[in-house]
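Participant: The amino acid sequence is not available; the structure is as follows:
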């Protein structure tokens, strides 16, 4: 316990140092300093690490709001990338940064919001918060949980981490392997419910939001969407517009600071690329929705905002999902729900859906420019192959929906 507490303080110190030259770290520190918590006489507490986990857990959040409209809902985030974008969500009565995991912070926060249940999505296991909930008899649920043998819980030195797991009332897991791993620790309070992301992306695909200016840019042409890209992805993908002159290309980079956006823009001829903020707000770029009425020189659109990507896939035909040349790929399911074949880099093994899509031949791993060109050629030139792939990937998403209903059937009756 002593080492855990020291580790938490060292983590805070590292972020504090980084805050002097890193905007995200600065938000992490300043956001926690200025917040004041509202007192509730009973609430439902949802915690999300970041924006991706919010979208993953959103079906449960929406279902809870609908079925228990009289309950106050508190949402917390660990990361600024979640808090800053969803701090005004109508699904919650209060949205906060999660205070640092100390015994004092946990007692104060939980005493203030008085949760009747707590729901954590996928991961983030905090000793003091979990322990305090357990002491107060508050049910704690993990939804869309996933475990792998290499995680610290299953190492000889992971005693404190295994202790954290004992405070969880029930685990709703993505797969059978996770259930078996928890059983090796003597934890049998488990249900394999699947991943709530499938419910979220499927619902999004059934009622897609229109994005201003995108239909005009698409202009009845085929569109290749590069989502959540990093520089390593972008250098490869920048070769495609010259190879496929009948296609349009939309890039939605993972990071949108000015330096990253400008570096991406500079990969393309100046007369072929435009930023979304200029495209959507400048009448001189507006074109008619007809091929014979447009100057088709603008072929690359750079999205310079956050939160639009899941709706952009509705306009696409093929998607490349970024991150596979770095720490790991981002969300493939948002594109898959619209029937877009997905391409990604080699670092995908931690993601069940990516492995399953490759097995189905509906997702494709590439490691270099030649492989990227090969699979893109096949999808573009072979209509039968494209059609079959598109149907397989859409069917895959639909077949994996249903986690929300199963979880709510268990949790909802237990709410006072």
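Facilitator: Looks like it arrived, so ask away. Bear in mind that the values here come from a model prediction, so they are computed numbers and not experimental data.
Participant: from here on, contacts and neighbour counts on C-alpha atoms
Facilitator: Noted.
Participant: Show the contacting residues for the residue nearest in space to the middle of the chain.
Facilitator: Centre of the chain computed as the mean C-alpha position; nearest residue by C-alpha atoms, centre = their mean is residue 52, 2.2 Å away. Shown in contact with residue 52 (C-alpha atoms under 8 Å, 6 or more residues apart in numbering): residue 82.
Participant: Against residue 243, how distant is it?
Facilitator: As judged by C-alpha to C-alpha, to the nearest Å, residue 52 and residue 243 stand 33 Å apart.
Participant: Use this one as the comparison:
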């Protein structure tokens, strides 16, 4: 099947993908930025690599985007303790390349780059320049020609935080599973999050040489670390939230807003306003000026009892019941102020990170249409609440705010998912240290 999928990939998938992305880039700024960022990639990359310590081995870590980079940070921190490696972090997405930051001091140097599009000449040149002793893929985003080239050079490869997601069609359909098996055959180690995933991957990879190891999931470590870092940062003046119940809405989309705003308006329009003293902090998924203007327009036209102010103007705060976050990078720190959180994406694109608020031991709510694996685990533990519409959100939110003991109980159950946390990064680093 390797030969079959190699032909399909090279002569069907890649051309269609490239032409489709090129066409859509005329209308999509992210795709356009991706093409622009890769223009002159090797001229940019070669002098960067020359600044690395030649006495150290290069470890290439590939992340699809910013979320995967956050999961890579504990691995980088752990490998850096040996002072044996240079780090090259590659991204597929412009958002990952543009917004990724290392927030802990490293002994070794780290550079970041776009991953070139997966044509044989491009990946050969990319590997020639970066010369990795090992390549770690975070979660997914595996590219066949890159993996084939690494295999031919006997470069050690590992994919970590892998999950066999049976909720998704591509993990059930025989044709897509056949393709996935071919892709994973090029990887030396498949690092999974738990024993259940190991059994699923072992069945998929039967008859291959791939090693399947249970490492755990580095995202738990990353969230715990980020919580420590953000706990000392004051993002909002204490007087603004004094004696208030705080409802933090993270990564909201328009469909989330359509459910949330009627609830805020209703709470603010009757006797509940004084009883609950609710302030909502809304962090839109993409806080562009157009998005912010649309939110403010909708509030003005439809919700007379919502009074909003932008985060950048909080020095003028005058009792508004909605604070709209008009910057990026502070959401994790905002959850520390919350009594209850809501995570967006559940009605639209797919769930965003529900573990960030869970790490603060607060109840976490979300839309019920596109639940993530983490959201389902939260529900199972009793710390997550899926809501279908405004009516359900109103009922759940008021209940949590009125019943303090109940809120604390749900919050404890939310935090209990971190009982699963482990030393995944140490296990991963140990394997890498023993192999290269």
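Facilitator: Received it, and whenever you're ready, just let me know what you need. The shown structure was predicted, so the numbers you read here are calculated from the model rather than taken from an experiment.
Participant: follow-up on the earlier one: check which helix or strand the residue nearest to the centre of structure 1 maps to.
Facilitator: For residue 52 of structure 1, the enclosing helix or strand under DSSP states H and E is helix 51-67.
Participant: And for residue 76 of structure 1?
Facilitator: Going by DSSP H and E, residue 76 of structure 1 is part of strand 73-77.
Participant: That strand vs structure 2, average distance?
Facilitator: Mean deviation of strand 73-77 of structure 1 relative to structure 2 after superposition (mean C-alpha distance after the TM-score superposition for structure 1): 0.6 Å.
Participant: That strand corresponds to what range in structure 2?
Facilitator: On the basis of TM-score structural alignment, strand 73-77 of structure 1 is assigned to residues 87-91 in structure 2.
Participant: Report the distance from that stretch to the chain centre.
Facilitator: Its chain's C-alpha centre and that of stretch 87-91 of structure 2 lie 16 Å apart, by C-alpha atoms, centre = their mean, to the nearest Å.
Participant: Next: stretch 256-264 of structure 2.
Facilitator: The answer for stretch 256-264 of structure 2 is 24 Å, by C-alpha atoms, centre = their mean.
Participant: what span of structure 1 lines up against that stretch?
Facilitator: Stretch 256-264 of structure 2 maps onto residues 233-241 of structure 1, going by TM-score structural alignment.
Participant: same question, stretch 280-298 of structure 2
Facilitator: The aligned range for stretch 280-298 of structure 2 is 249-267, by TM-score structural alignment.
Participant: How about stretch 343-350 of structure 2?
Facilitator: Under TM-score structural alignment, the match for stretch 343-350 of structure 2 is residues 321-328.
Participant: picking up where we left off before, what's next to the match of strand 73-77 of structure 1, contact-wise?
Facilitator: 58-65, 76, 97, 108-115, 130.
Participant: mind redoing it with 7 Å?
Facilitator: Contact with stretch 87-91 of structure 2 is made by 58-65, 97, 109-115, as judged by C-alpha atoms under 7 Å, 6 or more residues apart in numbering.
Participant: Now that stretch: buried residues?
Facilitator: Judged by neighbour count (16 or more other C-alpha atoms under 10 Å), stretch 87-91 of structure 2 contains these buried residues: 87, 88, 89, 90, 91.
Participant: just stretch 347-360 of structure 2 next, same as before
Facilitator: 347, 351, 352, 353, 354, 355, 356, 357, 358, 359, 360.
Participant: quick one: contacts for whatever residue of structure 1 lines up with residue 366 of structure 2?
Facilitator: Using TM-score structural alignment, the partner of residue 366 of structure 2 in structure 1 is residue 344. Residues near residue 344 of structure 1 by C-alpha under 7 Å, 6+ apart: 320, 321, 322, 324, 329, 364, 365, 366.
Participant: Also residue 49 of structure 2?
Facilitator: Per C-alpha under 7 Å, 6+ apart, neighbours of residue 49 of structure 2: residue 130.
Participant: thinking again about what came up before, next, work out how far apart the match of residue 366 of structure 2 and residue 372 of structure 1 are.
Facilitator: 9 Å.
Participant: what residues do these two have in common as contacts?
Facilitator: residue 366.
Participant: how about the strands in structure 1?
Facilitator: All strands of structure 1, identified by DSSP state E, fall at 43-48, 73-77, 94-97, 115-121, 139-145, 170-173, 190-192, 222-229, 247-253, 273-275, 300-302, 318-321, 342-344, 363-365.
Participant: The residue lying closest to residue 308 of structure 2 once chain neighbours are set aside and residue 295 of structure 2, how far apart?
Facilitator: In space, and not counting its chain neighbours, residue 308 of structure 2 is closest to residue 322: 4.6 Å by C-alpha to C-alpha, 6 or more residues apart in numbering. With the distance defined as C-alpha to C-alpha, residue 322 of structure 2 ends up 11 Å from residue 295 of structure 2.
Participant: Residue 380 of structure 2 too?
Facilitator: Residue 380 of structure 2 is 33 Å from residue 295 of structure 2, by C-alpha to C-alpha.
Participant: ok, how many other residues are close to residue 63 of structure 2?
Facilitator: Neighbour count of residue 63 of structure 2, defined by other C-alpha atoms under 10 Å: 28.
Participant: between the contacts of stretch 87-91 of structure 2, which is closest to residue 411 of structure 2?
Facilitator: residue 65 (29.6 Å; C-alpha to C-alpha).
Participant: you'd agree the closest one is up against residue 95?
Facilitator: Yes. If you go by C-alpha atoms under 7 Å, residue 65 of structure 2 and residue 95 touch, sitting 6.3 Å apart.
Participant: Give the residue from these two that has the larger number of neighbours.
Facilitator: Neighbour count, other C-alpha under 10 Å: between residue 65 of structure 2 and residue 95, residue 65 has more, with 21 against 16.
Participant: That one -> structure 1?
Facilitator: Using TM-score structural alignment, residue 65 of structure 2 pairs with residue 50 in structure 1.
Participant: Skipping its backbone neighbours, what lies nearest its match in space?
Facilitator: residue 82 (4.2 Å).
Participant: same thing with residue 87 of structure 2?
Facilitator: Per C-alpha to C-alpha, 6+ apart, closest to residue 87 of structure 2 is residue 110, 4.6 Å.
Participant: which one in structure 1 is aligned with that neighbour?
Facilitator: Under TM-score structural alignment, residue 110 of structure 2 pairs with residue 93 in structure 1.
Participant: cool, and residue 26 of structure 2?
Facilitator: Correspondence of residue 26 of structure 2 to structure 1, assessed by TM-score structural alignment: residue 20.
Participant: From residue 325 of structure 1, how far out is its match?
Facilitator: In terms of C-alpha to C-alpha, residue 20 of structure 1 sits 28 Å off from residue 325 of structure 1.
Participant: what do you get for residue 280 of structure 1?
Facilitator: Following C-alpha to C-alpha, the distance that separates residue 280 of structure 1 from residue 325 of structure 1 is 31 Å.
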